[in-house]
Every structure is written in C-alpha cells, then in structure tokens.
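1. following is a predicted model, sequence given first.
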Amino acid sequence: MLRRLLAIFEPFVLALLGTVLVATFLPARGTAANAFAWLTDAGIVLLFFLHGAKLSREAIVAGARNLRLHLAVLASTFVLFPLLGLGLSALPVFSPEMARGLLFLTLLPSTVQSSIAFTAIARGNVAAAVCSASFSNLLGMVITPALVTLLMTGADGNVGISAGTLRTIALQLLLPFALGHLLRPWVGGFVGRHKKLVTLVDRGSILLVVYTAFSAAVIEGLWLHVSGVDFALLLLACSLLLALVIAITWWSGRRLGLSREDAVVLLFCGSKKSLASGVPMAGALFPAAQVGAVILPLMMFHQIQLIVCAFIARRMMSEDQRT
C-alpha cells in the first residue's frame, strides 16, 4: 500500500515535501538564514541563465506560425486562469494568505517539460507544444509581474511592485535569461550535452527557494495560521480550477476548429502552471515571510496537474491507437 501511494508522487515532489518538513522543524535562522538567502539568489540567477541558454532561436521563429493556436494557449494561461483565480480567491472561505497564493498560482506561465511530454504521449503536435510552452515562459517573465501589480496590490499597497522589486526582477530574472540566450551559440552545446546537470541546478534552485521561504514563514508563524480545513479547501479549489481549465481548453480547441493534434497542445500547454518559474518569481516578488504561504497552493496544484494530465494523456493515446 505504501509503495503504491509513493508511486503517485514523482521523486521531485517527495523532495519538495521533505524540504518543507525540514524547514518546519529546522528553519534557517540568523547567519544560516543569510547564507541560504545568498545561495538562493545565486541559484535563481543560474537557473534563469540556463533557461535562456535552452531557448533556441528556431523555437522563437517557429512560434510565429500557427498563430491561432499560440494565442489560444496564451489566452488560457494569462486571461482564463487569472479570471478564475480572481473568482476563487474572492470566496470568503479562504484565509488572506491562501487567497493570495491561489491568485498568484493563476498568474504564472505554463510548464515546459511536462506540457511537451504529455503532448507527446497523447500523440499531439510536439513541435507546436515546444513553441507554445517556450513562449509562455518567455512572456511570463514580463506578464506575471505585471499581473501581480495589477491584481494583487492590496489596500495597504504592500503587495505591489516597488522600485526595489523591479530591480530584483531585472537582475535576477530578466538579465540572466537574456544573457543566457545571447550566449547560447557558445554555451548551448554544453547545456544540451549536460541535461542532468541542468536538471540538478533547476530542481536544486527550487528546493533552496522552498527551504528559505518556508523557514522564514515558519518563524513568522505560518503553521499557526494554516489549518487542516485550509488544506482541504485548497485541495478542492486547485482540483476545481484544473477541471474547469481542462474542460474549457478542450472545448475551445474544438470550437476553434483546431486539428486533434493542435487541440491536444491547447489542452496540455493551456492547463498547466510552472513550478520551476513560479517559485523563483515568488521569491523575487514577495517579502521572504510571505513566500512560503504564497507557493503552498502552487506546490499542491503542481502535483494534481501531473497526476490528472498523466491519466488524460495515456487515455488519449489509447483512444488514438484504437482509431
């Protein structure tokens, strides 16, 4: 029974859960907290440098084609999701911390790796999935902070984008990404040959952000404000959110007259949110003590989307094989 339960979770999700537990019982304090904060900033810079180096010019050029599909994916990611997020986060059943995290989740770009993988399993248009997912992440570095400023600035004004935050975004996210992309002719081959190293940096950076964020949140009393009822409501909200987006994107693909292969791309690229981009962005956009609560809904949604989309992709593959 335990083995079947663990099989549901990918190793990285277990690592995330373990990191949260370590931060809960052994949060970083004092000098250690400062050291982890410095390591986290360095990890984020390296992470986005590698993201820039991985994005090929060919993918950008190819993205100009099949414009209707790519616009549909972007509309789902940056219009449909935020609208649903505004509705769900406004419900009075959520605490302010959970509502903030739920809304932030809906403002993030789509995933890259899992969107492409599930599209391939379901026999969709893999080339189009690469373009759509890459564009979503590229534009997300500008659109997500803009949406946070537009939709998450409270009456006290302490959630908006300050000059310091803009500087952090530019130096930690945009500049490393642009530099990595400009240096792609020289470093792209190395990045392509050492995918395991890139994955290690990718996931290691996320774990550093999670540990640093939850350490600060725990010290500020995170678990005193998050109850079992909050978790249950959050699970229900994330499940409902994913179900609505999956249903709407699949229906929209058929209404737009997309081929089955392109409709699969809209389904999988338009229904996901990126943990890899979301965690570092939260670290740059929010005060340290708030980041733990902000990324909690994202971590939950990440696992739900993997389980549900894996099931859908395999089912679509079986149906395609029978036709």
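-> Everything's here; your move. If you're wondering where the values come from, they're calculated on a predicted model, not measured in any experiment.
2. make it CA atoms for all contacts and neighbour counts henceforth
-> Fine.
3. as a check, name the ranges of all strands in the stretch 101-250 of the chain.
-> Applying DSSP state E, counting those that start in this stretch to the stretch 101-250 of the chain gives no strands.
4. for it, which segments count as helices?
-> Assigned helices in the stretch 101-250 of the chain, in chain order: 113-121, 126-151, 163-169, 175-182, 184-193, 195-219, 222-225, 228-255 (criterion: DSSP state H, counting those that start in this stretch).
5. what residues does the fourth one touch?
-> Under the criterion CA atoms under 8 Å, 6 or more residues apart in numbering, residues 45, 46, 48, 49, 50, 51, 52, 53, 54, 55, 56, 187 lie in contact with helix 175-182.
6. put this next to the first one:
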Amino acid sequence: MKRPRFLPDNMTLLLLGVVTLASLFPARGAVASGFDHLSIAMIALLFFMHGARLSRQAVVAGLTHWRLHLLVMAFTFAIFPLMGVALKPLLLYMLTPELYVGILFLCVLPSTVQSSIAFTSVARGNVPAAVCSASASNMLGIFLTPLLVSLVVVAHGESHSSIDAMLKIVYQLLLPFVAGQIARPWLQAWLEKYEAVLRMVDQSSILLVVYVAFSEAVVQGLWQQLPPVMLASLLGISALMLAIIMVLTTVISRRLGFNKEDEITIVFCGSKKSLASGVPMAKVLFASHAVGMVLLPLMLFHQLQLMVCAIMAQRYAKR
C-alpha cells in the first residue's frame, strides 16, 4: 500500500522514536562512553559501505555533462552556504546561536544519493546525470564539508579545531571510504544480494549516532533551552530555505537553457541535503555537547525535502 505523500517516511519515524528515547532515557556514564565508541566504529563502517556502493563507472560516464554537474555543485557547496550566511540576521533573531550553527552545517552538506536519483526517475528526468551528480557530491563532500565548516562555522566556537577535525575526517571517514572503493570489485555482487540488510545497517548507524548525540544534549539541558515556539520557528525557517533553493534551481536552470530532463536533475540534486552523511560528519566535526542541537535543523529539513520533492516529482511526471 502506498504511503500518503504527507506522512513521514519510515526513517523519520525511527529518528523521532530515537529522539524520544534519548529524551526519556538518555545514556549516561559508562553506558554513554560505550555507545560513543560503538558509534565511531559504526561511522567507519557506514563510510566503508558508501565507498563500496558508489560506482566509479557511473561517475566517469556522467562527466561529459559538465555544465549540469558544475551547476549542481555550485548550488550544493556555494549558493546554499551563501544563503545561510545571508539569512544570519533573521536566523539569529529567531533562533539560538547553537541552532544557527546547525543551519550553517546543513547548508554545507552534500546532496543525497538515493532520494535524488529516485525522485529524478519518478519525474522522468536525466537519471544518469543524477547518478553522477549525487555520487560526485558525496565524494566531494568528504573534503568540502569540513573545509566549509572551518570557514563558516568555526567562528561560532562549536566545532573542533581544524587540525583535529581534519585528522578525524581522514581516519573515520576518508580512509574507510577509500577502502570501500578499493574493495568494490570484490564486494559488488555481495552488496547487491544483501542490499536490504545493508540498508538496515546504514540506518542503525545513523540512529545510534543520533541517540548518543541527543542523550548528551538532553543531559546538558537541551529541552530547557528549546521551547516549542523555537521549534516552530526552526520548521518555518527550514521551509523558507527549501522554497528559496527550489525556486533558484528551477529559474537558473531554465535561464541557462537546460532542457526539462536536465532541469529536473538540477532541481532534485541541487536542493537536497544528506542526512546519511550529515549525522556522522556532525559527530566527527563538533563537540559532543553540541551535536544534538546541530542535528535538529538537518532532521527537520530532511523530512520537508522528502515531502516537497515527492509532490514536485509527481507534477513533473504528468507533463
């Protein structure tokens, strides 16, 4: 049975459940320390699987459409961060500085892979180009996201030092990713056979990191610092940012003369931010007490982008 388009997806429901669990029963002491070490190992496994799944052939094959890919990367790693900086007066008026850091972190993340490709396919867009752009975005994000965090977020004092963050990126994210790419020829058949099981491992990794992050935040007094009216403001700001980027991707792709199939790819790949990459990166890049607050904007934006893109994909498909 098809899920109504306005209902949250299963991953969002699981995230809400984990946040509720962390709010009622936060991990403390030795338990928290054990979960923290386990989450580091799970993050390494997650990026190893990312590396093993990404097809280098698809990326190389799509590179001929360089104008489209450059525009998608410009939206993902330039226009999005500039929007976050430009909206600073409004955001700091409505949100706490910690939540604004979360907004900035959201703005520097790479695009999603699975949902960008899926929505492009439903909308009858350029699927090979979507595969290339989404894959390249995630590979570049391993390097560009930490760099952009050091440029636009470190001034707020919530991230680790740049050297510490880069070392963690190398041994927790980059090395497992490269190892996965190297191992891909031997693992490809196995990955395809057990895709459903591996997706559960991916989701479990993200849920564990979220539980650890929100446990720490709850112990530090997260919900005392975040009244319901601020949550509502955060939701409204997320909707505003998504609306701005969707309009920009649509208008600019048309002004530059892209056909409808390429426009669809640009809209869906250039407007999304990856929860799967964002959660482990936040764990690596930010102090443990700040991770829960930093992830809140990403979690809200994640659900909004899925609902809005589902509606747009159906409308594109009817053209």
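-> Structure received. In this text the structure is predicted, and so the values were computed from the model without any measurement.
7. re earlier: mark which of the contacts of helix 175-182 of the first structure are buried, thanks.
-> 45, 46, 48, 49, 50, 51, 52, 53, 54, 55 (16 or more other CA atoms under 10 Å).
8. as TSV, those with distance to residue 131 of the first structure and secondary structure would be great.
-> Below are these laid out as TSV (distance: CA to CA, whole Å; DSSP: H, G, I helix; E, B strand; the rest coil):
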residue	distance to residue 131 of the first structure	secondary structure
45	23	helix
46	23	helix
48	18	helix
49	19	helix
50	17	helix
51	14	helix
52	14	helix
53	15	helix
54	13	helix
55	10	coil
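9. show me what contacts the residue nearest to residue 290 of the first structure when sequence neighbours are not counted?
-> The shortest distance from residue 290 of the first structure to any non-neighbouring residue, by CA to CA, 6 or more residues apart in numbering, is to residue 217 (6.3 Å). With contacts defined as CA under 8 Å, 6+ apart, residue 217 of the first structure is in contact with 288, 289, 290, 291, 292, 293.
10. neighbours around the fourth one, how many?
-> Burial measure for residue 291 of the first structure: 27 neighbouring residues, criterion other CA atoms under 10 Å.
11. secondary structure element holding it?
-> According to DSSP states H and E, residue 291 of the first structure maps onto helix 288-322.
12. can you give me the buried ones in that helix?
-> For helix 288-322 of the first structure, by 16+ other CA under 10 Å, it's 288-302, 304-306, 309-310, 312-313, 316-317.
13. from the contact counts, what lies against it?
-> Under the contact definition 3 or more CA pairs under 8 Å, 6 or more residues apart in numbering; DSSP states H and E, helix 288-322 of the first structure sits against helix 96-106, helix 113-121, helix 195-219, helix 228-255, helix 275-285.
14. how about 6 Å then?
-> For helix 288-322 of the first structure, the packing partners by 3 or more CA pairs under 6 Å, 6 or more residues apart in numbering; DSSP states H and E come out as helix 96-106, helix 195-219.
15. among those helices, which is nearest residue 116 of the first structure?
-> Closest of those to residue 116 of the first structure is helix 195-219, at 15.9 Å (criterion: CA to CA).
16. for residue 247 of the first structure, see how far away the closest residue to residue 215 of the first structure other than its chain neighbours is.
-> Closest residue in space to residue 215 of the first structure, ignoring its immediate chain neighbours: residue 27 at 4.3 Å, by CA to CA, 6+ apart. As judged by CA to CA, to the nearest Å, residue 27 of the first structure and residue 247 of the first structure stand 41 Å apart.
17. of the two, who's got more company?
-> residue 27 (20 against 12).
18. what's the counterpart of that one in the second structure?
-> Using TM-score structural alignment, the partner of residue 27 of the first structure in the second structure is residue 26.
19. hang on, its match packs against residue 216?
-> No: taking CA atoms under 6 Å as the definition, residue 26 of the second structure is not a contact partner of residue 216, at 7.3 Å.
20. check the burial of residue 200 of the second structure by counting its neighbours.
-> As a burial measure, residue 200 of the second structure scores 11 neighbours (other CA under 10 Å).
21. how about residue 23 of the first structure?
-> Using other CA under 10 Å, residue 23 of the first structure has 21 neighbouring residues.
22. residue 5 of the first structure now?
-> 8.
23. can you give me the distance of it to residue 117 of the first structure?
-> 23 Å.
24. residue 244 of the first structure now?
-> 22 Å.
25. neighbour-wise, which of the two wins?
-> Higher neighbour count among residue 244 of the first structure and residue 117: residue 117, with 18 against 14, using other CA under 10 Å.
26. show me what contacts that one?
-> With contact set as CA atoms under 6 Å, 6 or more residues apart in numbering, residue 117 of the first structure has no partners.
27. hmm, 10 Å instead?
-> 123, 124, 126, 129, 130, 268, 310, 313 (CA atoms under 10 Å, 6 or more residues apart in numbering).
28. show me what the helix or strand where residue 20 of the second structure lies is packed up against.
-> Taking DSSP H and E as the criterion, residue 20 of the second structure maps to helix 10-24. Packing partners of helix 10-24 of the second structure (3 or more CA pairs under 10 Å, 6 or more residues apart in numbering; DSSP states H and E): helix 195-219, helix 288-317.
29. apply 6 Å and report the result again.
-> Secondary elements touching helix 10-24 of the second structure (3+ CA pairs under 6 Å, 6+ apart): helix 195-219.
30. element containing residue 69 of the first structure?
-> Using DSSP H and E, residue 69 of the first structure falls in helix 67-75.
31. show me what counts as buried in that helix.
-> Neighbour counts over helix 67-75 of the first structure (16+ other CA under 10 Å) mark 69, 70, 72, 73, 74 as buried.
32. let me know whether the fourth one touches residue 266 as I believe.
-> The one in question is residue 73 of the first structure. Yes: at 5.5 Å, residue 73 of the first structure and residue 266 qualify as touching, with contact defined as CA under 6 Å.
33. for the nearest residue to residue 263 of the second structure once chain neighbours are set aside, give its distance to residue 87 of the second structure.
-> Once flanking residues are discounted, residue 263 of the second structure sits nearest to residue 253: 5.6 Å by CA to CA, 6+ apart. Remark: distance between residue 253 of the second structure and residue 87 of the second structure (CA to CA) = 23 Å.
34. please apply the same query to residue 104 of the second structure.
-> Per CA to CA, residue 104 of the second structure is found 10 Å from residue 87 of the second structure.
35. the more surrounded of these two?
-> residue 104 (24 against 13).
36. so what's the more buried one up against?
-> residue 84.
37. and what of the one 3 residues further on?
-> Contact partners of residue 107 of the second structure, counting by CA under 6 Å, 6+ apart, are 80, 81.
38. how far does stretch 53-69 of the second structure stretch from start to finish?
-> Using CA to CA, the end-to-end distance of stretch 53-69 of the second structure comes out at 20 Å.
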